[in-house]
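**Student:** Dropping the sequence and predicted coords here.
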Amino acid sequence: MKIVLTCEHGGNIIPKEYESLFSNQEAILNSHRGYDLGALDVFKTLEPIADFSKHSITSRLLIELNRSLHHKCLFSEFTQNLSKPEKNKIINQFYKPYRDGIEAEISKYIKQGETVVHISVHSFTPVWKGLQRSVEIGLLYDSRIQKEKQFSKALKLELINQSNYKIRLNQPYLGKSDGFTTYLRKQFPINYIGVEIEINQKFYQNNKMPHILKQTILECLGSFKQKHREYNSEITNKIF
């Protein structure tokens, strides 16, 4: 098993050549609309268990890395009126290098006969449309895919056993909605498990998520990887 770790919304940086589009928009760029608060902090904690990791610190308001090229929200209100050549330049400069690089790495592992578990780290605003969200950690997956369902349910159980967080499956969003993992499932229908971890931003303080939260997720994922190694070792010993 290979763990691929990604973070599509790790920062709110606007490249210098596009700063004029975001003049006096610091408040939005620093909000949950500009990036996933605390997601990069969690990502960096989880990196030691990853076989491959990649993150972006370019604001999702320039281009949304977690949406398909045909999605209506690929470009925000700040960039949607750009000309087609200008949009293509952003796609080629920021979108494709990020996504293509990750896809190539997953392809390499799968061709080697590995199962790839792709963990995409995100965070979400605690209040949406005036309603308080009760979920604290969400695990998003495609419920139609048995291996993703089994992995996510097992990870939820592991997290529950090690913490008091409110863990929910396919909340606050559905894992089968348009996104990077949804795209990758179509490219790799075999030996790919894509799970998005969504963390409530109510825990976010001073540019960090709580140490205990990060360590809990790290230990749970590390436990999965170790169990997989032990299982493969046992099978190998039986064969030889």
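**Tutor:** Happy to help now that I have it. Numbering: from 1, shown residues only.

**Student:** contacts and neighbour counts: CA atoms only from here.
**Tutor:** Fine.

**Student:** where do the helices sit along the chain?
**Tutor:** 26-29, 39-46, 84-90, 96-111, 146-162, 180-187, 211-239 (DSSP state H).

**Student:** next up, a second structure to put side by side with the first:
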Amino acid sequence: MIAPVEILNGMGQGRVVLLCEHACHRIPAVYDGLGLTEADSLSHAAWDPGARSLSIELSRALDAPIVASTVSRLVYDCNRPPEAPSAMPERSEQIVVPGNAGLTQSQRDDRTTAVYEPFCAAVANVLDGRGPETVVVTVHSFTPVYFGQNRTVELGLLHDEDSRLVDAMLDHVGRLPHRRIERNEPYGPADGVTHSLRLHALSRGLPNVMLEVRNDLLRTDEQIAVMADEILALLQPALNDIAIREDES
């Protein structure tokens, strides 16, 4: 049996902890494919293409542990609380999810217990064993076309109430003049996407950022390596900046 969560480089000693809630499109057999076509079960609705591989590249550079879900977000989206309809969506963009239609509370509770709670427990286990200098970075990708609309943003830096790390990263965007980088795009807190940041980082007072990378920039190993380097060009000096500010305060 495959566990619903994996921890990679769990003994990493870097300051950053990486979370990848949508790392996998796997639908456990018990859910009978959720009634999806094969194409839909492999689409961006089911996972964040390239996000796990990007997390691994960042982990190598930062010596960062990774906590990643091994279950499709259409079974349970680990970046949503159990009470949110989008935790087990009946529809994702234009894809209908038959296996999520009319779920009973008992069925929802079963998925919460099977997928969400182990993920949260793994994150807590990693974070609770570390010091207050820890930084939480969640890694996601997004589709370049959403409801028929092209998205021009290439890298989104998302935050909730704590913008320390995003502010510091944006101070260095001049290092990437070719890249379209935006704050809280293509999603933001109002869209409910900062659940993990709030639950795991804000609750512990840890600086944090949610990375959203347009997935057409993550299609090959070479592209993923380039994007990792570009993110590091913002993240590494930002980590130094906030460390200095914390020492001065």
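**Tutor:** Now that the structure is in, tell me what you want to look at. Keep in mind it's a predicted model, so treat the numbers as computed, not measured.

**Student:** sorry, back to before: among the helices of the first structure, show me which one is buried the most.
**Tutor:** helix 39-46 (a mean of 22; mean count of other Cα atoms under 10 Å).

**Student:** Work out the gap between it and the centre of the chain.
**Tutor:** 10 Å (Cα atoms, centre = their mean, to the nearest Å).

**Student:** The closest residue in space to Ser92 of the second structure that isn't next to it in sequence: how many residues sit nearby?
**Tutor:** Leaving aside its chain neighbours, Ser92 of the second structure sits nearest to Ala45 (6.0 Å; criterion: Cα to Cα, 6 or more residues apart in numbering). Other residues near Ala45 of the second structure come to 22 when the count uses other Cα atoms under 10 Å.

**Student:** so which of the helices of the first structure gets nearest Phe203 of the first structure?
**Tutor:** The closest of the helices of the first structure to Phe203 of the first structure is helix 211-239. By Cα to Cα, the value is 8.9 Å.

**Student:** elements contacting that closest one?
**Tutor:** If you count contacts as 3 or more Cα pairs under 8 Å, 6 or more residues apart in numbering; DSSP states H and E, helix 211-239 of the first structure packs onto helix 39-46, helix 146-162.

**Student:** Please repeat the previous calculation with a cut-off of 10 Å.
**Tutor:** The contact analysis (3 or more Cα pairs under 10 Å, 6 or more residues apart in numbering; DSSP states H and E) places helix 211-239 of the first structure against strand 2-7, helix 39-46, helix 146-162.

**Student:** The second structure: which residue goes with Ile137 of the first structure?
**Tutor:** In the second structure, the residue matched to Ile137 of the first structure (TM-score structural alignment) is Leu155.

**Student:** Ala101 of the second structure versus that match, what's the distance?
**Tutor:** 33 Å (Cα to Cα, to the nearest Å).

**Student:** Neighbour count: these two, which is higher?
**Tutor:** Legend: neighbour count by other Cα under 10 Å for Leu155 of the second structure and Ala101, higher for Leu155 (25 against 13).

**Student:** ok so, going back, adding distance to Thr58 of the first structure, write the helices of the first structure out as a markdown table.
**Tutor:** Below are those laid out as a markdown table (distance: least, Cα to Cα, whole Å):
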| stretch | distance to Thr58 of the first structure |
| --- | --- |
| helix 26-29 | 11 |
| helix 39-46 | 12 |
| helix 84-90 | 11 |
| helix 96-111 | 11 |
| helix 146-162 | 29 |
| helix 180-187 | 16 |
| helix 211-239 | 23 |
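
**Student:** Could you find the counterpart of Phe94 of the first structure in the second structure?
**Tutor:** Aligned counterpart of Phe94 of the first structure in the second structure: Val115 (TM-score structural alignment).

**Student:** Relative to Asp63 of the second structure, how far out is its match?
**Tutor:** The value you get for Val115 of the second structure to Asp63 of the second structure, if Cα to Cα is used, is 26 Å.

**Student:** Please identify which of these two sits among more neighbours.
**Tutor:** Using other Cα under 10 Å, the more surrounded residue of Val115 of the second structure and Asp63 is Val115, with 22 against 19.

**Student:** how far away is that one from Ala61 of the second structure?
**Tutor:** Distance from Val115 of the second structure to Ala61 of the second structure, by Cα to Cα: 29 Å.

**Student:** Next: Ala168 of the second structure.
**Tutor:** Ala168 of the second structure sits 19 Å away from Ala61 of the second structure, going by Cα to Cα.

**Student:** Check Leu170 of the second structure too.
**Tutor:** 20 Å.

**Student:** Could you do Gly102 of the second structure as well?
**Tutor:** 44 Å.

**Student:** which of those two has more neighbours?
**Tutor:** The neighbour count for Gly102 of the second structure versus Ala61, taken as other Cα under 10 Å, is higher for Ala61 (13 against 10).

**Student:** how far away is that one from Ser43 of the second structure?
**Tutor:** In terms of Cα to Cα, Ala61 of the second structure sits 29 Å off from Ser43 of the second structure.

**Student:** isn't Ser41 of the second structure right up against Gly35?
**Tutor:** Yes. If you go by Cα atoms under 10 Å, Ser41 of the second structure and Gly35 touch, sitting 9.1 Å apart.

**Student:** Pull the contacting residues for whatever residue of the second structure lines up with Ser31 of the first structure.
**Tutor:** Alignment note (TM-score structural alignment): Ser31 of the first structure maps to Ser43 of the second structure. For Ser43 of the second structure, the contacting residues are 25, 37, 49, 95, 143, by Cα atoms under 10 Å, 6 or more residues apart in numbering.

**Student:** burial of the third one, as a residue count?
**Tutor:** Residue crowding around Pro49 of the second structure was assessed by other Cα under 10 Å; the count is 26.

**Student:** Over to the fourth one?
**Tutor:** Residue neighbour count, defined by other Cα under 10 Å, stands at 16 for Ile95 of the second structure.

**Student:** Leu218 of the second structure versus the closest residue to it other than its chain neighbours, what's the distance?
**Tutor:** Using Cα to Cα, 6+ apart and skipping the chain neighbours, the partner closest in space to Ile95 of the second structure is Asp40 (7.0 Å). Counting by Cα to Cα, the gap from Asp40 of the second structure to Leu218 of the second structure is 19 Å.

**Student:** right, and Glu117 of the second structure touches Asn79 too?
**Tutor:** No. Judged on Cα under 10 Å, Glu117 of the second structure makes no contact with Asn79 at a distance of 11.6 Å.
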